[in-house]
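Student: Okay, structure incoming, though there's no sequence with it:
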């Protein structure tokens, strides 16, 4: 169960892995209080973060942990939820991804609202499910 090296570039910038997902929330996602279930938002966060990690790793990556998650404001049916994910750290096989979630209130004219933030850790895997190396993350000085 050794570590395999990725076939991609040796270094990648955070912008190379950036992912933005958008989803219009519907009534079937609501809880008894008329707001969107936290688990629905969490799934969108995990989807965006996994896509960012996979882009960086040039292949599949699996969630290892949710290091931090905060719900800052409620999400309602009809809101356009936008989920932004970007790598902020790459180890030998693991990657940390930061996610910011905003809601655009379609039913009212007003500013876009930050509704959640999260930070997750992923590990790149090969076809056998074994960890494999990922490119280094370059940062601007």
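Tutor: Looks like it came in fine. In this text, all values refer to a predicted model and were calculated from it rather than measured experimentally.

Student: drop to CA atoms for contacts and neighbour counts, all remaining ones
Tutor: Noted.

Student: give me every residue that touches the residue lying closest to residue 97 once chain neighbours are set aside.
Tutor: Nearest residue to residue 97, sequence neighbours excluded (CA to CA, 6 or more residues apart in numbering): residue 87, at 4.3 Å. Residue 87 makes contact with 14, 17, 18, 52, 53, 56, 95, 96, 97, 98, according to CA atoms under 8 Å, 6 or more residues apart in numbering.

Student: And here is the other one:
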């Protein structure tokens, strides 16, 4: 079975309240992460028609702060499907209600795994890639997976070569005291 990405897309908008803020008066990053996880869950569950769990989150960069009183809109779409997993792209934007000015606050990729009632992984519908954008997103997910595998292997303790890294560490805010 295959589905179009648009069949599972979800958008939510929420007003940011003082209870969502940190000590500096900006919206707490953990609150935004919670919303992102919720929308990724909803999108993946809608696509798979199963309960889904978060397996990993790829890179969360907070690009712009969000103020109390702004509207935050989160958009989620399934970008990639494996056998039992999906990569859900999540975009966060804020909007100043009085001016309509919008800011891109962050984008991230959640790998979600579909589960049955017994907690076992279950197959998910594949994606129908019928636009250049959907092909780009799918290919980008494949590239991120490959980069992750290479990064994991390069720093595996059995593969790590300390001499390849000592020079670059010396120019950092660290003090080497190897014995």
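Tutor: Yep, it's here. Source: prediction; values computed, not measured.

Student: give me the stretch of the second structure that stretch 71-80 of the first structure matches.
Tutor: Taken onto the second structure by TM-score structural alignment, stretch 71-80 of the first structure occupies residues 62-71 there.

Student: From one end of the matching stretch to the other, what's the distance?
Tutor: From its first residue to its last, stretch 62-71 of the second structure covers 16 Å (CA to CA, to the nearest Å).

Student: contact partners of that stretch?
Tutor: By CA under 8 Å, 6+ apart, stretch 62-71 of the second structure touches 13-18, 20-21, 25-27, 29, 94-97, 103-106.

Student: where do the helices sit along the first structure?
Tutor: 38-57 (DSSP state H).

Student: Leaving out sequence neighbours, find the closest residue to the residue most central in space within it.
Tutor: For the first structure, residue 49 is the residue whose C-alpha lies nearest the centre (CA atoms, centre = their mean; 2.0 Å). Excluding the flanking residues, the one nearest residue 49 of the first structure by CA to CA, 6+ apart is residue 85, at 5.4 Å.

Student: Tell me who's in contact with that neighbour.
Tutor: 18, 19, 20, 45, 48, 49, 52, 97, 98, 99, 100.

Student: same thing but 7 Å
Tutor: Contacts for residue 85 of the first structure (CA atoms under 7 Å, 6 or more residues apart in numbering) come out as 18, 19, 20, 48, 49, 52, 97, 98, 99, 100.

Student: picking up where we left off before, quick one: which of the contacts of residue 87 of the first structure sit in strands?
Tutor: Using DSSP state E, the subset of the contacts of residue 87 of the first structure located in strands is 95, 96, 97, 98.

Student: what about the first one, neighbour count?
Tutor: The one in question is residue 95 of the first structure. Residue 95 of the first structure has 29 neighbouring residues, counting by other CA atoms under 10 Å.

Student: how much space between whatever residue of the second structure lines up with it and residue 8 of the second structure?
Tutor: Superposed on the second structure with TM-score structural alignment, residue 95 of the first structure falls opposite residue 86. As judged by CA to CA, residue 86 of the second structure and residue 8 of the second structure stand 12 Å apart.

Student: cool, and residue 150 of the second structure?
Tutor: From residue 150 of the second structure over to residue 8 of the second structure (counting by CA to CA), the distance is 31 Å.
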